[in-house]
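Peer 1: The following comprises the amino acid sequence and a computationally predicted model.
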Amino acid sequence: MTTANVNTTEDSPPEFVPESLRGFMTNSEWDELLSRADYLITSLESIDDSNTRQSVFELLKVLDKIHRESLTRLIRLFKDGVLEQVITDPPIRTLMDLYDLLPQSLGCSDTDSASIALNSKKLARWVPSRFSEEKLKDDLLYSDQIEDHFIFLAKVENKIYGFSADCLVNHELMIGATLEGYSLVCPHHDGCIYDIRNGAKLGSDAHIGCYPVKKEKNRILIGFDMPFIPELPSF
């Protein structure tokens, strides 16, 4: 019998301990839970036995189909405006985002899907950028192509952001765009400005794609087909 070895301890986020009352998790606890799920999914990719690894991911794909079909039917029962109201709650919004059920105008990334909700073509993964952290200068734009995605990277106030380089107006690459603080200024259209923290287009409900970014030693890793959670200041 082959034993599947999965490292779930080294550099692992602390194991999440659920509260006794469901539905009262704080945003911080929710973030910890997502972090733990992301880590465990990544750990599954290191299973030594290929047949076991394939079976595990096949199970995740089946679970994805079960959840996706059920949630899609549930959303169809909502009256107009109900979905827009309930997704103001972060866990509900994350769940809808994981299964591509956010209203199109509210979705930040056309590549958002779940680390734990895998479909037949998408696997949550971290892909290294060609840029290392030390090469990024503050308040400048860096273009990169990862797989078939054209993205911009930018470091503002010591935080690295990754976002789509496609303009929403005509899907043209924004080569020559400029960065003013957190504002991405499109070079092709007057007044076409995006917030790089969440992809929001100024004066519109539309968003360009945003990607999770993390640093591993000196490498910059971009997250694909996983949830993107914007970090904006609270007032």
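Peer 2: Everything's here; your move.
Peer 1: only C-alpha atoms for contact and neighbour calcs from this point on.
Peer 2: OK.
Peer 1: residue contacts, R76?
Peer 2: Residues near R76 by CA atoms under 8 Å, 6 or more residues apart in numbering: none.
Peer 1: Could you identify the helix or strand that succeeds the lengthiest helix in the chain?
Peer 2: Assignment by DSSP state H gives helix 50-76 as the longest helix of the chain. Downstream of helix 50-76, the first helix or strand assigned by DSSP states H and E is helix 82-86.
Peer 1: buried residues in that following helix?
Peer 2: L83 (16 or more other CA atoms under 10 Å).
Peer 1: After that helix, heading C-terminal, what element do we hit next?
Peer 2: helix 90-98.
Peer 1: Does anything pack onto the very next helix or strand once past that following helix? Which helices or strands?
Peer 2: The element immediately downstream of helix 90-98 (helix or strand, assigned by DSSP H and E) is strand 125-132. Packing contacts for strand 125-132, counted by 3 or more CA pairs under 8 Å, 6 or more residues apart in numbering; DSSP states H and E, involve strand 141-146, strand 219-224.
Peer 1: Determine the angle, from 0 to 180 degrees, between strand 125-132 and strand 219-224.
Peer 2: 140 degrees (axes from the mean of the first three to the mean of the last three CA atoms, to 10 degrees).
Peer 1: Would you mind giving the orientation angle of strand 125-132 with respect to strand 141-146?
Peer 2: 130 degrees.
Peer 1: what comes up buried for strand 125-132?
Peer 2: 125-126, 128-129, 131.
Peer 1: got TSV for the residues you listed, with distance to R53 too?
Peer 2: TSV is the format used below for those (distance: CA to CA, whole Å):
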residue	distance to R53
R125	15
W126	18
P128	22
S129	26
F131	30
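Peer 1: So which of those residues is the closest to Y211?
Peer 2: Ranked by distance to Y211 (CA to CA), the buried residues of strand 125-132 are led by W126 at 10.3 Å.
Peer 1: try it against this one:
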Amino acid sequence: MQQLICYISFGFIQKHIGKLGILEYIFITPSNHRVHHAQNPEYIDANYGGVFILWDRMFGTFIEEMDDLKPTYGTVKPLRSWNPIWSNLEIYHQMIRDSFHTNGFKNKIKVWFSSTRWRPDDVMEQFPHVSNDMSNFVKYDPECDSPTKTFSLLQFITNSIISTALIFTVADQSYVITCIVAAMLIFSTTLVNLILENKQWAVNLEIIRSIFVVTAFFEFQHTTLNPYN
């Protein structure tokens, strides 16, 4: 059941499903989850639930999606990258930098235990945050050619199929195999996003990765069909 919930949640922030009546009061629906991922000031810090919205309603963190205010996805501080690894590690990079550069031992420790909004005054001045201007918001959208988009789409479809298979068969796999496949998916997805950002070194890595995958596939086929050779 947990695997099914994880799989369904992949589509929860898409915009084509409207409000779902009484379900809006019980579950995290696409409408409720869109609010969670929005950077609009009116939607900040809301709808944290993973399955049920009841807890947000109980503890005052629920905000309903407004018909006249379309959620703008993203972070208040511009990430300007499609790298999924960097998007998860960027906050720790900031905390390490702040802890290293701030004056005073107390502040160096406080960085790690205070609210994520809090930063020492000296590093705020040295490394200021520039928030998105929501009145003139420009989406991060690097230009890339049609072949690159086509390749990326095919890679996305392939990775989605493999991810789905991994989710629904994880109980039947060894821990090592699960980790290897998951690592390959993360690596492949990261490269696709970097290629869409026109990173030439990512293209070179993708060529090497593709050669490795094809070679490993044929070697596996040979070993399976001829186990004693």
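Peer 2: Great, that's in hand. Since we're looking at a predicted model, the values are computed, not measured.
Peer 1: Got a TM-score for the pair?
Peer 2: A TM-score of 0.22 describes the superposed chains when it is computed by TM-score structural alignment, normalised by the length of the second structure; 92 aligned residues with a CA RMSD of 6.2 Å.
Peer 1: just the helices and strands packed on strand 125-132 of the first structure: most buried one?
Peer 2: Scoring these by mean neighbour count under mean count of other CA atoms under 10 Å gives strand 219-224 as the most buried, with a mean of 21.
Peer 1: Mind checking what helix or strand follows whichever strand or helix holds V35 of the second structure in sequence?
Peer 2: Under the criterion of DSSP H and E, V35 of the second structure resides in helix 30-36. Per DSSP H and E, the first helix or strand lying C-terminal to helix 30-36 of the second structure is helix 54-59.
Peer 1: buried stuff in the helix or strand that that following helix is followed by?
Peer 2: The helix or strand immediately downstream of helix 54-59 of the second structure is helix 84-101, counting by DSSP H and E. Residues of helix 84-101 of the second structure classed as buried by neighbour count (16+ other CA under 10 Å): 95, 98-99, 101.
Peer 1: what angle do the very next helix or strand once past helix 84-101 of the second structure and helix 84-101 make?
Peer 2: Downstream of helix 84-101 of the second structure, the next assigned helix or strand under DSSP H and E is helix 105-113. Here helix 105-113 of the second structure runs at an angle of 160 degrees relative to helix 84-101 (the same axes, to 10 degrees).
Peer 1: quick one on the thing from earlier: arrange the buried residues of helix 84-101 of the second structure in TSV, one row each, with distance to Y7 of the second structure as further columns.
Peer 2: TSV is the format used below for the buried residues of helix 84-101 of the second structure (distance: CA to CA, whole Å):
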residue	distance to Y7 of the second structure
M95	32
D98	36
S99	37
H101	41
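Peer 1: Identify whichever of the helices and strands packed on strand 125-132 of the first structure lies nearest to L34 of the first structure.
Peer 2: Closest to L34 of the first structure of these is strand 219-224 (CA to CA; 13.7 Å).
Peer 1: That closest one - contacts with which helices or strands?
Peer 2: Strand 219-224 of the first structure packs on strand 125-132, strand 210-211, strand 213-216, going by 3+ CA pairs under 8 Å, 6+ apart.
Peer 1: residues touching Q145 of the first structure, list them.
Peer 2: By CA under 8 Å, 6+ apart, the residues touching Q145 of the first structure are I151.
Peer 1: separation between it and T178 of the first structure?
Peer 2: 18 Å (CA to CA, to the nearest Å).
Peer 1: Same check on Y39 of the first structure?
Peer 2: Applying CA to CA to Y39 of the first structure and T178 of the first structure gives a distance of 35 Å.
Peer 1: now swap in F150 of the first structure and tell me
Peer 2: Counting by CA to CA, the gap from F150 of the first structure to T178 of the first structure is 16 Å.
Peer 1: Same question for P90 of the first structure.
Peer 2: Between P90 of the first structure and T178 of the first structure the computed distance is 31 Å (CA to CA).
Peer 1: got it, and L34 of the first structure?
Peer 2: Applying CA to CA, the value for L34 of the first structure to T178 of the first structure is 33 Å.
Peer 1: Ok, R125 of the first structure next?
Peer 2: 29 Å.
Peer 1: picking that back up, would TSV of the helices and strands packed on strand 125-132 of the first structure with distance to S70 of the first structure be doable?
Peer 2: What follows is these, written out as TSV (distance: least, CA to CA, whole Å):
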stretch	distance to S70 of the first structure
strand 141-146	33
strand 219-224	24
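Peer 1: Minimum distance to T72 of the first structure: which of those has it?
Peer 2: Closest among those, using CA to CA: strand 219-224, at 22.4 Å.
Peer 1: if we can go back for a sec, show me the one of the helices and strands packed on strand 125-132 of the first structure that comes nearest K65 of the first structure.
Peer 2: Shortest distance between K65 of the first structure and these, using CA to CA, is found for strand 219-224: 19.2 Å.
Peer 1: what about F57 of the first structure, neighbour count?
Peer 2: Using other CA atoms under 10 Å, F57 of the first structure has 19 other residues around it.
Peer 1: Could you report the neighbour count for E216 of the first structure?
Peer 2: Neighbour tally, E216 of the first structure, other CA under 10 Å: 10.
Peer 1: I would like the residues contacting stretch 176-194 of the second structure, please.
Peer 2: Outside stretch 176-194 of the second structure, the residues touching it (CA under 8 Å, 6+ apart) are 82-85, 152, 155-156, 159, 163, 166, 170, 202-203, 205-206.
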